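Undergrad: sequence isn't available, so here's the structure alone:
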């Protein structure tokens, strides 16, 4: 099943798709363009931890002229970066290079500590799409993205749906695509990840406890381009939908 969270007439609702519209938890059917979309996560639990992978696709590492890592390259993100579907992302006035990153995102379903790889699927509630924008001007070290690169308010659109894990037959065989103003600029497949979904759950839970609602952003393939004010960016993943976002100048 697909789940969303939206604001309709000033009230937050859980919603599911129904005949091209949204079925609110009140039983009301409304058009998708009459709501404000939120990240598709329940208010409780909210993510205590947001983990994000760098260089988790060999082609993207090559694109950035780096060797593919032997161990996950990870950074932490703050919750204030998250916004919903069809919302605006602010580009800093001084930015010269700001690009999208279409990423399969794991939503943790239950407390995970020292989980074995073969058991990892049972700890995943579902999947969603993240567009993890990076402002490369602020980067001090490709291997350790600093706070200003990856933790800016509005710079991580998430959604539109949280799709139950049971409805995704194989998370490691999903096509990814990004378009900017209707032009395809990125295409890839989750099968090309260096560190797959189950490995990541095992890896993180081996040294830290993952809690329900925590997020793991799994990296992006090659094909990133600069995004300018007014650009409409659509990040899509097979089975998860199309996450629409527009860039505005701060």
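TA: Looks like it arrived, so ask away. Bear in mind the structure is a predicted one, so any value in this text is a computation, not a measurement.
Undergrad: okay, CA-based contacts and neighbour counts for the rest of this
TA: Fine.
Undergrad: what about the longest helix in this structure?
TA: Longest helix in the chain, counting residues (DSSP state H): helix 197-205.
Undergrad: centre of the chain versus that helix, how much separation?
TA: Averaged C-alpha coordinates place helix 197-205 at 17 Å from its chain's average position (CA atoms, centre = their mean, to the nearest Å).
Undergrad: please identify the buried residues of that helix?
TA: 197, 198, 199, 200, 201, 202, 203, 204, 205 (16 or more other CA atoms under 10 Å).
Undergrad: next: stretch 158-166.
TA: 158, 159, 160, 161, 162, 163, 164, 165.
Undergrad: what would the residues you listed look like in CSV with secondary structure and distance to residue 92?
TA: What follows is the buried residues of stretch 158-166, written out as CSV (DSSP: H, G, I helix; E, B strand; the rest coil; distance: CA to CA, whole Å):
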residue, secondary structure, distance to residue 92
158, strand, 20
159, strand, 23
160, strand, 25
161, strand, 28
162, strand, 29
163, strand, 32
164, strand, 35
165, helix, 36
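Undergrad: redo those residues as CSV? Include distance to residue 227.
TA: Listed next are the buried residues of stretch 158-166 as CSV, based on distance: CA to CA, whole Å:
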residue, distance to residue 227
158, 18
159, 19
160, 20
161, 24
162, 26
163, 28
164, 31
165, 31
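Undergrad: the helix or strand just after the longest helix of the chain: how far from the chain's middle?
TA: Next along the chain after helix 197-205, taking DSSP states H and E as the criterion, comes strand 215-217. Strand 215-217 sits 7 Å away from the centroid of its parent chain (CA atoms, centre = their mean).
Undergrad: what helices and strands are in contact with strand 215-217?
TA: Packing contacts for strand 215-217, counted by 3 or more CA pairs under 8 Å, 6 or more residues apart in numbering; DSSP states H and E, involve strand 50-54, strand 102-108.
Undergrad: and among those, the most buried is which?
TA: Of all the helices and strands packed on strand 215-217, strand 102-108 has the most neighbours on average by mean count of other CA atoms under 10 Å, namely a mean of 27.
Undergrad: and that one with strand 50-54, angle?
TA: 140 degrees (axes from the mean of the first three to the mean of the last three CA atoms, to 10 degrees).
Undergrad: pull the residues that contact strand 102-108.
TA: Under the contact criterion CA atoms under 8 Å, 6 or more residues apart in numbering, strand 102-108 has outside partners 123-132, 176-178, 190, 197, 210-221, 235-237.
Undergrad: let's bring in a second model and compare:
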């Protein structure tokens, strides 16, 4: 089933879509507040059947764009896996043999239909369509075999990148290291350091939703079509079968050094393949100069659409 969060009478409410214009508002179930998606993700194993039974006889209401919210409005963290598409192997000169990445703040999230806000001074900004994991039961040191027991579901994300800001925030320095010949002495080594600050973590750089597809409704998370459309032109379309590290690998590695918590969001990385001989790559669509709207569709999960506002 699909679940999300809407704003109803000034408060967040858990909801299930009935159609494009109507949702069921879910009641409090088994001590789980109908306003708390985080609690539902953690207790899905015991509350899931009750939620399924509640959909239909619950409280159907019409929904409009102003009443939508990110499906998880304030996750503990958003962990992003970098360069995880198999197409990257030809352009990676040197890199880790594990799923490396970075963290984004919840303030970067915007809901389906909410504008992506860009500034001309920030330079080019391109969208990157991602499959995202929603963590249910948290944990540390999670095994590969037990990884899916900690997955609540999947959602759609459009991960914005502004390369100019990355270049502006990169340090070229002489890093201090202990000498190999004598660890009590130091030496200076040429180094380039770039932190995922503004170019990834800016407000509105993480559109999400509109719904979470629970784990049991996605038959194969590594056989999903990921499609991004800019002004009705597909750029690009690819498959989650191309991911270098699978969901279980990512959950296992991430939990080996940081505790995963209920409602955490993990991005699996972007679709890279061009859409046909005249198709564009993700980097070709500069939303700062071209504007929107921009859509990301993942088969079986849903379509995320956002307009674009550009300011000086």
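TA: Structure received. Just so it is clear, the model here is predicted, and its values are computed rather than measured.
Undergrad: which two among the buried residues of helix 197-205 of the first structure are spaced furthest apart?
TA: Spatial extent of the buried residues of helix 197-205 of the first structure (CA to CA) is set by the pair 197 and 205 at 12.4 Å.
Undergrad: what's the closest non-adjacent residue to the corresponding residue of the first structure for residue 249 of the second structure?
TA: Residue pairing (TM-score structural alignment): residue 249 of the second structure is matched to residue 199 of the first structure. Nearest residue to residue 199 of the first structure in three dimensions, chain neighbours excluded: residue 117, at 5.7 Å (CA to CA, 6 or more residues apart in numbering).
Undergrad: which residues touch that neighbour?
TA: For residue 117 of the first structure, the contact set (CA under 8 Å, 6+ apart) comprises 198, 199, 201, 202.
Undergrad: which residue in the second structure lines up with it?
TA: Aligning on TM-score structural alignment places residue 117 of the first structure opposite residue 144 in the second structure.
Undergrad: please apply the same query to residue 104 of the first structure.
TA: Residue 104 of the first structure maps onto residue 131 in the second structure, by TM-score structural alignment.
Undergrad: distance check, its match against residue 296 of the second structure.
TA: Shown here: residue 131 of the second structure relative to residue 296 of the second structure, a distance of 10 Å by CA to CA, to the nearest Å.
Undergrad: before we move on, what about residue 192 of the second structure?
TA: Noted for residue 192 of the second structure: a distance of 33 Å to residue 296 of the second structure, by CA to CA.
Undergrad: who's more crowded, these two?
TA: Shown here are residue 192 of the second structure and residue 296; by other CA atoms under 10 Å, residue 296 has more neighbours (29 against 11).
Undergrad: how far away from the center of its chain is the host helix or strand of the more buried one?
TA: Secondary structure assignment for residue 296 of the second structure, by DSSP H and E: strand 294-298. Remark: strand 294-298 of the second structure is offset 12 Å from the chain centroid, using CA atoms, centre = their mean.
Undergrad: show me the contacts for residue 131 of the first structure.
TA: Residue 131 of the first structure touches 100, 101, 102, 103, 155, 156, 157, 158, 235, 243, counting by CA under 8 Å, 6+ apart.
Undergrad: quick check: the second one touching residue 219?
TA: Yes. Taking contact to mean CA atoms under 8 Å, the distance of 7.4 Å between residue 101 of the first structure and residue 219 places them in contact.
Undergrad: out of the two, which sits in the busier spot?
TA: Ranked by neighbour count (other CA under 10 Å), residue 101 of the first structure and residue 219 place residue 219 first, with 26 against 22.
Undergrad: can you classify the aligned residue in the second structure for that one by secondary structure?
TA: By TM-score structural alignment, residue 219 of the first structure lines up with residue 269 in the second structure. Put simply, residue 269 of the second structure is strand when judged by DSSP: H, G, I helix; E, B strand; the rest coil.
Undergrad: residue 269 of the second structure and residue 113 of the second structure, how far apart?
TA: Separation of residue 269 of the second structure from residue 113 of the second structure (CA to CA): 22 Å.
Undergrad: before we move on, what about residue 232 of the second structure?
TA: To residue 113 of the second structure, residue 232 of the second structure is 16 Å away according to CA to CA.
Undergrad: those two - which one has more neighbours?
TA: Using other CA under 10 Å, the more surrounded residue of residue 232 of the second structure and residue 113 is residue 113, with 23 against 10.
Undergrad: what about that one, distance to residue 98 of the second structure?
TA: 35 Å.
Undergrad: now swap in residue 154 of the second structure and tell me
TA: Distance of residue 154 of the second structure to residue 98 of the second structure, computed by CA to CA: 22 Å.
Undergrad: okay, those two: which has more neighbours?
TA: It is residue 154, of residue 154 of the second structure and residue 98, that has more neighbours when counted by other CA under 10 Å, with 27 against 14.
Undergrad: confirm that that one sits in a helix.
TA: No. Remark: residue 154 of the second structure does not belong to a helix; assigned using three-state DSSP, it is strand.
Undergrad: identify the residue spatially nearest to it, adjacent ones excluded.
TA: Once flanking residues are discounted, residue 154 of the second structure sits nearest to residue 133: 4.8 Å by CA to CA, 6+ apart.
Undergrad: over to residue 90 of the first structure?
TA: The shortest distance from residue 90 of the first structure to any non-neighbouring residue, by CA to CA, 6+ apart, is to residue 248 (5.0 Å).
Undergrad: to which residue of the second structure is that neighbour aligned?
TA: For residue 248 of the first structure, the aligned position in the second structure is residue 309, judged by TM-score structural alignment.
Undergrad: sec struct for that match, please.
TA: Three-state assignment for residue 309 of the second structure (three-state DSSP): strand.
Undergrad: and it, how many residues sit next to it?
TA: Applying other CA under 10 Å, we find 16 residues neighbouring residue 309 of the second structure.
Undergrad: before we move on, what about residue 208 of the first structure?
TA: 11.
Undergrad: test my guess that it contacts residue 113.
TA: Yes. The pair residue 208 of the first structure / residue 113 is scored as a contact, 6.8 Å apart, by CA under 8 Å.
Undergrad: what is the aligned counterpart of residue 134 of the first structure in the second structure?
TA: Match for residue 134 of the first structure (TM-score structural alignment): residue 161.
Undergrad: wait, what's in contact with that match?
TA: Listed by CA under 8 Å, 6+ apart, the contact set of residue 161 of the second structure reads 125, 126, 127, 128, 199, 200, 205.
Undergrad: 10 Å instead?
TA: Contacts were defined as CA atoms under 10 Å, 6 or more residues apart in numbering; by that measure residue 161 of the second structure touches 124-128, 196, 198-202, 205-206, 283, 286.
Undergrad: next one: residue 149 of the first structure
TA: Going by CA under 10 Å, 6+ apart, residue 149 of the first structure touches 98, 133, 134, 135, 136, 137, 138, 139, 140, 155.
Undergrad: since that was my last question, I'll sign off now.
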